[in-house]
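A.B. asks: missing the sequence, but the structure's below:
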């Protein structure tokens, strides 16, 4: 595959299935860790770095849906491929609606499983890249003063310096200073670049600092 294929977590209570799938995935370049109980799996330190999870629907101490729900409740966005010997349409629909990559039945064809795992791997890596980018953006946003953050909101909203000055009760020259400092800290040169940068942080609902209406009175910061 050129680059490291990645880490796969495999949860199934059938030793024969575990052995067979581990052999298949290892031969394809994946690093595979196997689990036979949901409790051991959910307590694993490998969850945060897994590229894909292959999850049996029927487990002795739980079921695949509960494991999927537990991962989601913990704030995870893992790539999950369900594998079951008794799948049906309602079960597959439920799994996919909850974000599963695929829902496969045993005995699974090697090509189908490898294709699903590869999709899961790519999704996981794309998410990690976005998370890293977003963390970088949030760090830069946190470096802004309250007034610089206000100016940023208003610039993103499309207001001109003169309009921002009137809105915040100050003079245009002061706004130009705040705007210049804000753009420099964020590492952007144009309003379009600023809008794109802010959009990276906003989808997850992070507070980006005071809104334009938070500070209307008082001295510039």
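C.D. replies: Sure, I can see it. Remember, predicted model here, so these are calculated numbers, not experimental data.
A.B. asks: contacts, neighbours, all on C-alpha from now
C.D. replies: Fine.
A.B. asks: can you pull out the strands in this protein?
C.D. replies: 7-11, 31-35, 52-56, 58-59, 62-63, 80-84, 102-105 (DSSP state E).
A.B. asks: nearest to residue 145, out of those strands?
C.D. replies: strand 52-56 (40.3 Å; C-alpha to C-alpha).
A.B. asks: just checking, what packs against the closest one?
C.D. replies: Counting contacts by 3 or more C-alpha pairs under 8 Å, 6 or more residues apart in numbering; DSSP states H and E, strand 52-56 packs against strand 7-11, strand 80-84, helix 110-142.
A.B. asks: against that first model, consider the following:
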């Protein structure tokens, strides 16, 4: 069984677009729009409101205004990054400038929309962000599974796996570690089983996920 069979893919119904904007009419309009296209959403007047009420387990992406009461959108993005959050963000603003948009994109934003924006452009940006979040969660799940498998390896099996996935042949690994080639084959086979690797190429991919 490979790690791809153990991924806990979130049901799309659990994904929410969290809208953070201080314009009440716009928040309502966006919630209505997302409902018409079959996307779940929730709206918040500022980042404090989001922190108090948002369900973090259902975050598909953030649709975040740049200018907000209290913490600005850009400041909130930096705070999330500092906390280790990789939730995808689509920024929107009626007061865009080059430096702000560059800062947002360098911070990992998916898109930066100027108000008034076309709903088609908004939909593309949000769907891209949701898809990005989905891929991030799947990758995190794969890494977790691989780490759990790697935790079962003995120190010697780790050494052998490292050298094998670095491209060394069995006899080269044996020379490097000062053991027989037969022992290298035994440790390699054991590492393959514990890592649930179907081939050397699969083992290399899983080893890369541990980096």
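C.D. replies: That came through fine. On a predicted model such as this, the values are computed, not experimentally measured, just so you know.
A.B. asks: quick check: TM-score for this pair?
C.D. replies: The TM-score (TM-score structural alignment, normalised by the length of structure 2) is 0.88; 200 aligned residues with a C-alpha RMSD of 1.7 Å.
A.B. asks: redo the helices and strands packed on strand 52-56 of structure 1 as CSV? Include distance to residue 183 of structure 1.
C.D. replies: Below are those laid out as CSV (distance: least, C-alpha to C-alpha, whole Å):
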stretch, distance to residue 183 of structure 1
strand 7-11, 39
strand 80-84, 40
helix 110-142, 10
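A.B. asks: hang on, the earlier thing: tell me the most buried of the strands of structure 1?
C.D. replies: Mean neighbours per residue, mean count of other C-alpha atoms under 10 Å, is largest over the strands of structure 1 for strand 52-56, with a mean of 26.
A.B. asks: pipe the strands of structure 1 into CSV and attach distance to residue 157 of structure 1 per row.
C.D. replies: What follows is the strands of structure 1, written out as CSV (distance: least, C-alpha to C-alpha, whole Å):
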stretch, distance to residue 157 of structure 1
strand 7-11, 43
strand 31-35, 47
strand 52-56, 39
strand 58-59, 51
strand 62-63, 48
strand 80-84, 39
strand 102-105, 40
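A.B. asks: middle-most residue in structure 2, spatially?
C.D. replies: The centroid of structure 2 falls nearest to residue 136 when counting by C-alpha atoms, centre = their mean (2.4 Å).
A.B. asks: quick one, what contacts that residue?
C.D. replies: By C-alpha atoms under 8 Å, 6 or more residues apart in numbering, the contact set of residue 136 of structure 2 is empty.
A.B. asks: go again using 10 Å as the cut-off
C.D. replies: 86, 87, 88, 130, 142 (C-alpha atoms under 10 Å, 6 or more residues apart in numbering).
A.B. asks: swap in residue 44 of structure 1?
C.D. replies: Per C-alpha under 10 Å, 6+ apart, neighbours of residue 44 of structure 1: 9, 35, 38.
A.B. asks: how close does the second one sit to residue 191 of structure 1?
C.D. replies: Pointing back at residue 35 of structure 1 there. Applying C-alpha to C-alpha, to the nearest Å, the value for residue 35 of structure 1 to residue 191 of structure 1 is 50 Å.
A.B. asks: residue 121 of structure 2 -> structure 1?
C.D. replies: Aligned against structure 1 by TM-score structural alignment, residue 121 of structure 2 finds its counterpart in residue 112.
A.B. asks: apologies, that question was intended for residue 143 of structure 2.
C.D. replies: Using TM-score structural alignment, residue 143 of structure 2 lines up with residue 134 in structure 1.
A.B. asks: what of residue 107 of structure 2?
C.D. replies: Aligned partner of residue 107 of structure 2 by TM-score structural alignment: residue 98.
A.B. asks: got it, and residue 23 of structure 2?
C.D. replies: So, by TM-score structural alignment, residue 23 of structure 2 is matched to residue 14.
A.B. asks: can you tell me how far the residue lying farthest from the centre of structure 2 is from residue 162 of structure 2?
C.D. replies: Farthest-out residue of structure 2 from its mean C-alpha position, per C-alpha atoms, centre = their mean: residue 180, at 42.1 Å. Using C-alpha to C-alpha, we find residue 180 of structure 2 at a distance of 17 Å from residue 162 of structure 2.
A.B. asks: could you do residue 13 of structure 2 as well?
C.D. replies: 41 Å.
A.B. asks: more crowded one of those two?
C.D. replies: Neighbour count, other C-alpha atoms under 10 Å: between residue 13 of structure 2 and residue 162, residue 162 has more, with 16 against 11.
A.B. asks: surely the more buried one meets residue 207?
C.D. replies: Yes: in terms of C-alpha atoms under 10 Å, residue 162 of structure 2 counts as a neighbour of residue 207; the distance is 7.8 Å.
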